[in-house]
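Novice: Could you look at this predicted model? Sequence included:
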Amino acid sequence: MTLLLPALQSPTGPAASREAVRFGALSLTYGELATASTALAARIADAGRVAVWATPTAETVIAVVAALRAGVPAVPLNPRTGEAELAHILADSEPTAVLAGPDDALPPALEKLRRVTVDARAFERTEDHPAVEADPEAPALIVYTSGTTGPPKGAVLPRRAIAASLDALEDAWGWTGDDVLVHALPLFHVHGLILGVLGPLRRGGALRHLGKFSAEGVARELGSGGTMLFGVPTMYHRLAEVLDAQGGGDAERGELAKALAGARLLVSGSAALPVHDHERIAAATGRRVIERYGMTETLMNTGIRADGVPRSGTVGPPLAGVELRLVEEDGTVLTGPEAIGEIQVRGPNLFTGYLNRPDATAAAHTADGWFRTGDVGTVDEDGYVTIVGRKATDLIKSGGYKIGAGEIENVLLGHPGVREAAVTGEADPDLGERVVAWVVAADPDSPPRAEELADHVAGQLAPHKRPRTVHFLDALPRNDLGKIMKRSLHVG
């Protein structure tokens, strides 16, 4: 398990002539990627730790692969990170060099680092040197969390965790070297980088990155040999809009529907895909989107199997090697399909800890070694997990009831007058917390009445789940992955 990318062991190996990655018109074979990464690995072998300016380009792939081959931990940097956050990450991780493309304009904070230029079109040729066979527990990547409750923390991901998670997905999805993955995800987080880049490369398959997401790009690449599509809910929502005749012409809809129908797997992650979008895509293509559940610290925990039952709204059972349980606030382990509690996991997919933060690492784990995800969910009799939401923002305690924001959001999204919806809890002197809905109307000039939406929820779910307050917005605040930033939702 020490070799993460066996297909890249040699520029002249059996896979040398196969396409490894494609970014627009630029394509690299396994032989070319092996040559480029070997040369770069030699240049950074003594760097200690490197930062990677993680643009959605082939240069980022070469940089990360080179770091892995050299046994040097890499810190992927979001090019859109603000000055203060970037300064914090650099001070915390202390890289000695930054790997960037020849045309990348780097911010002043990176000027003190040695710049190592990575050019996917002009890489030097060197002798064939095998990759470093690093210890499975050696750090491979240090990925910084979103920092919603303080400065971002660097999650140290060992080679063991990456290999274990990708191999569990191979088992769940029947992922092989014949698969061609299509996606347009950023390359500075685990979804786009580990699953979306290292996943295909570990299997010996191919990646086609769109650069920028578009329905046209998805249709083109899936229609010309792509077998798998990875995306976040925002992307699938936009595809559903096109399929649902709310964007594009008949030809565009037809090509997209045919391409999606021909894919082997459509996978959504990073947040829950609304049931309404599940159903629209299935109705138009006959193909169900499957979901998986993971985090920066744990990589992948659960997933709908390719040979399993695709149940909309669930993220499937635990993956091979992953243990999962629900717990009450006092630590009591919960059982039964009606139980709702915090999800805790353990297994070989877990990180080793937060860089320079032993206090945070200890707080994130129980005494018996389970990781506290902070997510709240349920587990049905077949082991399928449903994510209710985050413990801090999506579990609403109202009138003695535990209410999951996600189920109310799905019902609101099923209303024809609602385009987007988010649900939060707000302090209430009588109920403890009241349910608050934040809605983007399908027709801003003629939004549904608040009472109509509240009655719609009460009729579909239960009276205690009805929104007590409804706010109408032009748009919901989202991060780079399309996740709704609920902490930004407030009046005033």
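Specialist: Perfect, I can see it now. Because the structure is predicted, anything quoted here is derived from the model rather than measured.
Novice: C-alpha from now on. contacts and neighbour counts both.
Specialist: OK.
Novice: Can you tell me the SS state at G336?
Specialist: Taking DSSP: H, G, I helix; E, B strand; the rest coil as the rule, one finds G336 in the coil state.
Novice: D382 versus that one, what's the distance?
Specialist: Distance, G336 to D382, using CA to CA, to the nearest Å: 11 Å.
Novice: ditto for G432
Specialist: Here the criterion is CA to CA. By it, G432 lies 34 Å from D382.
Novice: okay, pairing it with this:
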Amino acid sequence: MLEGCVPWPEEFKERYIRNGYWEQIPLGKAFDRLAEFFPDREALVFGDQRFTYYQLKNISDRLAVKFLEIGLRPLDRIVVQLPNVPEFVFAYFALLKIGVIPVLCLTAHRFNEITYIAEKAQAKGYIISDYYRNFSYLELAKEVRDTVSSIKYVFVVGEESRGNILISDLIIADSKQSLIEQVLDKYSPDPFEVAVLLLSGGTTGLPKLIARTHNDYLYTAKINALHAGLNKHSVYLAVAPLAHNMTLACPGITGTFLHGGKVILTSSTDTATICALTEKEKITNLPLVPAMVISLLNYEMVNDFNLSSLVAIISGGSKLNPEVAKRVKPELGCEIIQQFGMAEGMLAMTDIHDPEEMKYKTIGRPLSPADEIKIVDDKGIEVPVGEIGELWCRGPYTIRGYYQAPEHNAQAFSADGFYKTGDLVKLDPSCGGLSIQGRKKDLINRGGEKISAEGLENLILAHPKVHNAAVVAMPDPVLGEKVCAYIILYPKQVITLEELNNFLLGKKIAKFKLPERLEIMDQFPLTNVGKISKKDLRFDIQKKLESVAKN
């Protein structure tokens, strides 16, 4: 296994293979099997570009061989920083087929993040667009290459190369099919080996690298697709960045391809665009982060589009509040699937056949029979059913450690291999589903009293005037922290802090949990994957308080 990664113990490897969770097939070969079975079926659509399974296999095969001819070798790492374009898919599968490890970054990352990631991974290559959203990645690549000595090759998607290698030139280059097959057989990776390096989703600091193997990531995609109900008739709209775990393999493009379905790519999170694509391409499965679900439900023109093809909206990335979840079926005519997970591994998901209490109030159950979970207190002792604690997990698709991070791993993993997620959950005794209560670090510590930001947000969202809400800690010289509520109101509505708190008291909550400041906004700042950026909200309230203190 790649040096710096933490392998599963042998007894667990044997168990996962024996029970059929790990199929001992590399991801690229698993895709190729579907391509051979459905050669003429449409696999990928981006605007006017449409590719069959055969074409997608053929392009990725040729690109894989060209990568080898240029000098890439198995276990080399290559930073991939591309938007949702077909070339991302071509390059991703090409690299998987020859055991070169893509390190997936977001287009919003800049010099600081990319140099850190490239140095950490000792990347040998870097794949970019020439320009995207008025930003020159060619300039960024020059700065990165001048700083990171390990980078030998820069590959460019677009028309301008500036002396780098154009991906389009590699795709159109001729290679004999018999030679391609011989080369790919020779370089086919070990399923135990690392397939891809993902980035951790932390809100502060620089990301950690998450090594996912061919065995565990193939299982991730398949078990997700099974629970989401994907099949050869499924049409999946990839909205969030392809570099994000949810869009890549939960079930993502990988799970869709492995069931013979079709993937539609878009880089736009605009609600009108999503509706138009759903109507045009007859989207069946629509993965959205909660903020986008809310935008879709409240879109004034939604009834102007034919969305009848929708089978399910898959909500992931953060918790979807029950009040919003309940609106999906009556207003959009499709099911809501709640999904909770992490790039590090374990996922939970509701099922369209679950009872309403499960579908709306929980994030379902862990996907795999082999998932092991604990809900523990601050001392690592399991709490009684129904009580809140931190979720720990291990299983056939949960990593045993971050890449090249032994000191952090000692804190983030238990001695017996459980990953300490930092998520606060409780097990619902009535339906057996997990419900998210927030993050350990998303607790507001008001003079020693811990307040769950997410729990308070759920109550605020029940107010008929409130469209969306985010609760953050604001600094206080006496208590340490107090509650600040950021709110987006429905049109033509007005609310005061007093009115909001009277409403919350009607919900019979403790007074110490009440917001002590109210901020009204037209829209929330969002992270690169569409989550509400609480980091920005905390910064906003801190600056406002500092300004008041100065005056």
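Specialist: In hand now; what should we look at? Just so it is clear, the model here is predicted, and its values are computed rather than measured.
Novice: re the thing from before, so for G432 and D382 of the first structure, which residue has more residues nearby?
Specialist: Relative neighbour count places G432 above the other of G432 of the first structure and D382, with 14 against 9, counting by other CA atoms under 10 Å.
Novice: Find the residue closest to the more buried one in space, skipping its chain neighbours.
Specialist: S398 (5.6 Å; CA to CA, 6 or more residues apart in numbering).
Novice: isn't the one you found right up against V436?
Specialist: No: with contact defined as CA atoms under 8 Å, S398 of the first structure and V436 do not form a contacting pair (11.2 Å).
Novice: Please identify every residue contacting each of those two.
Specialist: Overlap of the contact sets of S398 of the first structure and V436 (by CA atoms under 8 Å, 6 or more residues apart in numbering) is empty.
Novice: wouldn't E323 of the second structure be in contact with A462 here?
Specialist: Yes: with contacts counted by CA under 8 Å, E323 of the second structure reaches A462, the gap being 6.7 Å.
Novice: The first structure: helices as residue ranges?
Specialist: With DSSP state H, the ranges of helices along the first structure come out as 30-44, 58-70, 83-93, 159-173, 199-203, 215-222, 233-243, 250-262, 275-285, 358-363, 405-413, 450-460.
Novice: Which secondary structure elements does the shortest one sit against?
Specialist: Applying 3 or more CA pairs under 8 Å, 6 or more residues apart in numbering; DSSP states H and E, one finds that helix 199-203 of the first structure makes contact with strand 206-209.
Novice: how close does the strand it packs on sit to the second structure?
Specialist: Between strand 206-209 of the first structure and the aligned residues of the second structure, the post-superposition mean distance stands at 1.0 Å (mean CA distance after the TM-score superposition for the first structure).
Novice: G448 of the second structure versus the closest residue to I388 of the second structure other than its chain neighbours, what's the distance?
Specialist: Once flanking residues are discounted, I388 of the second structure sits nearest to K426: 4.7 Å by CA to CA, 6+ apart. Here the criterion is CA to CA. By it, K426 of the second structure lies 22 Å from G448 of the second structure.
Novice: Between E323 and A462 of the second structure, point out the one with more neighbours.
Specialist: Set side by side, E323 of the second structure and A462 show unequal neighbour counts under other CA under 10 Å, the larger going to A462 at 18 against 15.
Novice: which one in the first structure is aligned with the more buried one?
Specialist: In the first structure, the residue paired with A462 of the second structure according to TM-score structural alignment is G414.
Novice: from memory that match sits against H278, does it?
Specialist: No: G414 of the first structure sits out of contact with H278 when judged by CA under 8 Å, with a separation of 11.2 Å.
Novice: measure stretch 368-388 of the first structure end to end?
Specialist: Across its full length, stretch 368-388 of the first structure reaches 25 Å between end residues, using CA to CA.
Novice: which ones are touching G386 of the second structure?
Specialist: Shown here is G386 of the second structure, whose contacts under the criterion CA under 8 Å, 6+ apart are 426-429.
Novice: Any chance of a markdown table for these, columns neighbour count and distance to N245 of the second structure?
Specialist: Supplementary listing: these in a markdown table, determined by neighbours: other CA atoms under 10 Å; distance: CA to CA, whole Å:
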| residue | neighbour count | distance to N245 of the second structure |
| --- | --- | --- |
| K426 | 24 | 24 |
| L427 | 22 | 25 |
| D428 | 18 | 27 |
| P429 | 11 | 30 |
